[in-house]
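Asks: I'd like to go over a predicted model; first the sequence, then the structure.
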Amino acid sequence: MKAKILFLILILSSISNITAVNARLNSDESVLINYIDKHKKNQLKMLEDLVNINSGTGNRPGVEKVGERVRIELDDLGFKTQWVHLPASMKHAGSLVATHSGPGKKILIIGHLDTVFPSNSPFQSFTLSPDQLSATGPGVIDDKGGIVTILYTLKALNHAGKLKSANITVVFTGDEEQAAKPTSISRKALREAAQDSDIALGFEFSLAENQLVTGRRGLSEWYLSGRGKSGHSSKIFQTASGDGAIYETARVLNSFRTTLSNIPGLTLNPGIILGGQTVNEDTQQNTGSASGQKTIIAAQTLVHGDLRFLSDEQKRMAEQKMREITMTALSLTSSQLIFKNIIPAMPEKNENRQILAEFSDISVALGGSSLQAVSAAERGGADISYIAQYVAASIDGLGPWGRGAHSQDETLEVKSLPEVTKRAAIFISRHLN
């Protein structure tokens, strides 16, 4: 008898929860949900088609082929589309920009067409697991899963009659994985689209079903070069010979570590180091060479590293401390430090957290879990980082979740595709009113 009563309580509780969930979604939102559920097989098939087109960043024709497939969908939805091409010398595809003019808030949607897998990679095709719960393939979450999330979000909005008055710009960059330099050119179209936007939504993949990205660390690179007086090794440390370039560089690097290693959110890594009589780095091939002898005091060193930071203020602080460290050189040596910006930070701010709260409410209304912000230290830079400073509020990680991004184990949890599409469609529909 007690078991029957407990069972009845559980059933009534479930019905109560379902009623509460449904009460938080209006009839228009139910139309969005029903459309996405009805077309989830079509969405997965589109993902398969896109994944089976190689679009490694260096494969410009492949990237553009993916873009043209996406462009057809956007044209059919009434967007005005155009390619913003890069100079031929930059060797990368440009950005596909789609605009839909309307009243109200302007929403910027960001995705990318390229993957990290070149045309000669053995990882080339979409594979659905026998139980149909997961799928593998190049870009299946990063970022072709994001592309089909965007497209079916817009299709659902169009079906519900919400798109006709929408003020939306979509930018699909062609080289997010390795942005062509200078980014003042390769990200110009994205920056221009952001200038008068109110909200930016990034559709990079999510690390988990209950996480979104409200902040990302920025990235810069640094070059440390050292100079010493060449001479016979038997004379090192003597007044006339000094300590040599390698000892000077070791001093600087160790001081970097002791001074900056315990600052939350800040990391700096010397990725390559060269030392000897001559040094040379090929930054295009990520290789280097050095020549010298063990019996000769090193005359030159070169270190190439990166710096990751939570804000511009933190970046400036770190750079200043690093410069100060280089100024107290060892005997008859010198150090020079050069910084180059790569990706700005996407700082945490209250407006981003407000968007997170809205998405969390939507997730709960859909029967899912509440959403949390992933630590900015766990996510690197992305295209949204270039424009976060121009918009009032931004959020990323709105694409599907899975595992193994940037590896041949890249895997999508299939159920996540319709779920994140519903979240995005409902959020956008609420901001079109």
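Replies: Ah, there it is.
Asks: please count neighbours and contacts with C-alpha atoms only from this point.
Replies: Will do.
Asks: give the buried residues for stretch 117-125.
Replies: Buried residues in stretch 117-125, counted by 16 or more other CA atoms under 10 Å: Phe117, Pro118, Ser119, Phe123, Gln124, Ser125.
Asks: contacts for it, please.
Replies: For stretch 117-125, contacts defined as CA atoms under 8 Å, 6 or more residues apart in numbering pick out 51-59, 136-138, 406, 408.
Asks: how about a cut-off of 7 Å?
Replies: Applying CA atoms under 7 Å, 6 or more residues apart in numbering, the contact partners of stretch 117-125 are Val51, Asn52, Asn54, Gly56, Gly58, Asn59, Gly137, Pro138, Gln408.
Asks: show me the helices in the stretch 301-433 of the chain, by range?
Replies: 312-326, 350-365, 416-431 (DSSP state H, counting those that start in this stretch).
Asks: report the buried residues of the first one.
Replies: Put plainly, it is helix 312-326. For helix 312-326, burial by neighbour count (16+ other CA under 10 Å) applies to Gln314, Lys315, Ala318, Glu319, Met322, Arg323, Ile325, Thr326.
Asks: can I get the residues you listed in a markdown table including distance to Tyr386?
Replies: Shown next, in a markdown table, are these (distance: CA to CA, whole Å):
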| residue | distance to Tyr386 |
| --- | --- |
| Gln314 | 17 |
| Lys315 | 16 |
| Ala318 | 21 |
| Glu319 | 20 |
| Met322 | 25 |
| Arg323 | 26 |
| Ile325 | 30 |
| Thr326 | 30 |
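Asks: which among these gets closest to Glu348?
Replies: Gln314 (13.1 Å; CA to CA).
Asks: what about versus this one:
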Amino acid sequence: MPFKFIAFAGAAALFAIPALSASAAPAQAVPKDAPKDAKVWAAAQAAKPDQLKLLQQVVDIDSGTGDVDGGRKIAAFLSARLKALGFSVQSVKAEAPSLPDNTVATLNGTGKGRILMIGHIDTVFGPGTVAKRPFRMDAEKAYGPGVSDEKGGVIEGVYALQILHDLGFKDFKQIVFLIETSEERGSPGTQGLIKKLVADADVELNLEPGDLPDALTVWRKGSTTFHIEVKGRAAHAGIAPQDGRNAAEELIHQIKADEVFPKSGDGLTANLTVMSAGTRANIIPENAEAQINVRVRDQADFAKVQAVLEKNAKTTLIPDTKVTIGREAQNYPPLPNNPGTDALAARAEAIYGGLGMRIARAGNGGASESAMAVAGGIPALDGLGPAAGGFHAETEFLMLRSVTPRLYLLTKLIQELGHQPPPHLK
């Protein structure tokens, strides 16, 4: 499905993020190590074989973003599991064309906390990938398309809910599990739904994979993609090339002019990801386009990039070519460091400490729905899936040693937050 983007009419931000200073939420003491819950730990250990079996079944279904059939198959598979746990399961039509429906599973309890869990089943891999490299394991890792980004986290979510069901846990007001289908493209089919669910929640737990060696995600960059479109003039490349205006050459000029932004690092980055130009070898290209993926820690940096791209577009190397700058309509804001997330991370550290283990805090350039939760005013904790690496590549893997501790962590967090939800952000 082609990306939708908006031409610039100004520098308005798509999301307003509340100021998150140290006073944004009431100060909370760092929890001491939580005593190990023997019942939950035993249940998490016992679940591992079936958890990995279900993960294999889901990984071995191609579900790249826009694969409607694959998304439907996985949704049907998981919906049946959630219904068996007493959840009311609803298929919600995607907000953009050519995408599978999203799945919203809801369970009401008798306590206080309204917990929103979010995971996605779409991957960056196209049809036929599973046939080439299906799910497999060695002594340390599991492999396969989407094994960690993010099917491992989604299956972890299902099994945390299974454990809570088996223990008869009802000390929460509501648990909502959103399984979405377009995260890898910035959630164009889900953003309105996410905002609606956030408005009816006290906390968001995100099932993206944890960073290595074993870390939670407490900050993320915001993400969007800019488009550079060049209009030239076609001509016969052999008989009258001088009559043409080469859009591809002008695109190259624009890309070189834009190489003022860092390509890597913890701050703003801008990277060329897609290029296209021309139709035949004997025609001077009339059209050319490039996509620049931009990641930022500060929302204002999107406007800075826009300004540079638009300024460069006014100066062309190839005469009579026209350069237009656009930006995709959907993107994620940054997830900033904030006291609400820090307080949740402290709870997670205490739970891990009860196992005699340590979990770190980290951040990265991968965007996620947690940024929308914080923008909506509720605390969020990200990177709760199994620790993993090699994302968006054939090397993608999930660390098997992290499966049981992460399942235990998620289950205990749900119990604690159901009993005592955190304060909203101010």
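Replies: That came through fine. All of these numbers come straight from a predicted model, not from anything done at the bench.
Asks: who wins on neighbours among the contacts of stretch 117-125 of structure 1?
Replies: Taking other CA atoms under 10 Å as the neighbour criterion, Pro138 ranks highest of the contacts of stretch 117-125 of structure 1 with 33 neighbours.
Asks: alignment lookup: that one to structure 2.
Replies: Counting by TM-score structural alignment, Pro138 of structure 1 lines up with Pro145 in structure 2.
Asks: from Glu396 of structure 2, how far off is the residue nearest to the spatial centre of structure 2?
Replies: Centrality entry for structure 2: nearest residue to the mean C-alpha point is Ser368, 3.4 Å, by CA atoms, centre = their mean. As judged by CA to CA, to the nearest Å, Ser368 of structure 2 and Glu396 of structure 2 stand 18 Å apart.
Asks: over to Pro262 of structure 2?
Replies: Counting by CA to CA, the gap from Pro262 of structure 2 to Glu396 of structure 2 is 25 Å.
Asks: between these two, point out the one with more neighbours.
Replies: Between Pro262 of structure 2 and Glu396, counting by other CA under 10 Å, Glu396 is the more crowded of the two (19 against 12).
Asks: without its sequence neighbours, what residue ends up closest to the aligned partner of that one in structure 1?
Replies: In structure 1, Glu396 of structure 2 lines up with Glu410, judged by TM-score structural alignment. Closest residue in space to Glu410 of structure 1, ignoring its immediate chain neighbours: Gly404 at 4.1 Å, by CA to CA, 6 or more residues apart in numbering.
Asks: is it true that that neighbour touches Leu412?
Replies: No. Using CA atoms under 7 Å, Gly404 of structure 1 is not in contact with Leu412; the gap is 8.9 Å.
Asks: between those two, tell me which one has more neighbours.
Replies: Each of Gly404 of structure 1 and Leu412 has its neighbours counted (other CA under 10 Å); Leu412 has more, 26 against 14.
Asks: which residues touch the nearest residue to that one once chain neighbours are set aside?
Replies: Of all residues not flanking Leu412 of structure 1 in the chain, Gly402 sits nearest, at 4.4 Å (CA to CA, 6+ apart). By CA under 7 Å, 6+ apart, Gly402 of structure 1 lies in contact with Ile141, Leu207, Thr411, Leu412, Glu413.
Asks: looking at structure 2, name the residue matched to Lys315 of structure 1.
Replies: Using TM-score structural alignment, the equivalent of Lys315 of structure 1 in structure 2 is Phe302.
Asks: what's in contact with stretch 316-326 of structure 1?
Replies: Stretch 316-326 of structure 1 is contacted by residues Val252, Ser255, Phe256, Ser335, Gln336, Leu337 when judged by CA under 7 Å, 6+ apart.
Asks: just the buried ones from the residues you listed, in PyMOL syntax?
Replies: Per 16+ other CA under 10 Å, the buried members of the contacts of stretch 316-326 of structure 1 correspond to this PyMOL selection:
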select buried, resi 252+255+256+335+337
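Asks: adding distance to Ser16 of structure 1, write the contacts of stretch 316-326 of structure 1 out as a markdown table.
Replies: Putting these into a markdown table (distance: CA to CA, whole Å) gives the following:
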| residue | distance to Ser16 of structure 1 |
| --- | --- |
| Val252 | 64 |
| Ser255 | 61 |
| Phe256 | 58 |
| Ser335 | 69 |
| Gln336 | 67 |
| Leu337 | 64 |
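Asks: now, which of the contacts of stretch 316-326 of structure 1 sits nearest Asp282 of structure 1?
Replies: Taking CA to CA as the measure, Asp282 of structure 1 sits nearest to Leu337 out of the contacts of stretch 316-326 of structure 1, at 18.0 Å.
Asks: pretty sure that closest one sits against Leu224.
Replies: Yes. Using CA under 7 Å, Leu337 of structure 1 makes contact with Leu224 at a distance of 4.7 Å.
Asks: OK, contacts around Thr278 of structure 1?
Replies: Contacts for Thr278 of structure 1 were tallied using CA under 7 Å, 6+ apart; they are Ala290, Ser291, Gly292, Gln300.
Asks: among those, which ones are buried?
Replies: Neighbour-count burial (16+ other CA under 10 Å) is assigned, among the contacts of Thr278 of structure 1, to Ala290, Gln300.
Asks: export the contacts of Thr278 of structure 1 to a markdown table and tack on distance to Ile395 of structure 1 and secondary structure?
Replies: As requested, the contacts of Thr278 of structure 1 are exported to a markdown table (distance: CA to CA, whole Å; DSSP: H, G, I helix; E, B strand; the rest coil):
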| residue | distance to Ile395 of structure 1 | secondary structure |
| --- | --- | --- |
| Ala290 | 45 | strand |
| Ser291 | 48 | strand |
| Gly292 | 51 | coil |
| Gln300 | 45 | strand |
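Asks: now, which of the contacts of Thr278 of structure 1 sits nearest Gly367 of structure 1?
Replies: Minimum distance to Gly367 of structure 1 across the contacts of Thr278 of structure 1 is 59.8 Å, recorded for Ala290 (CA to CA).
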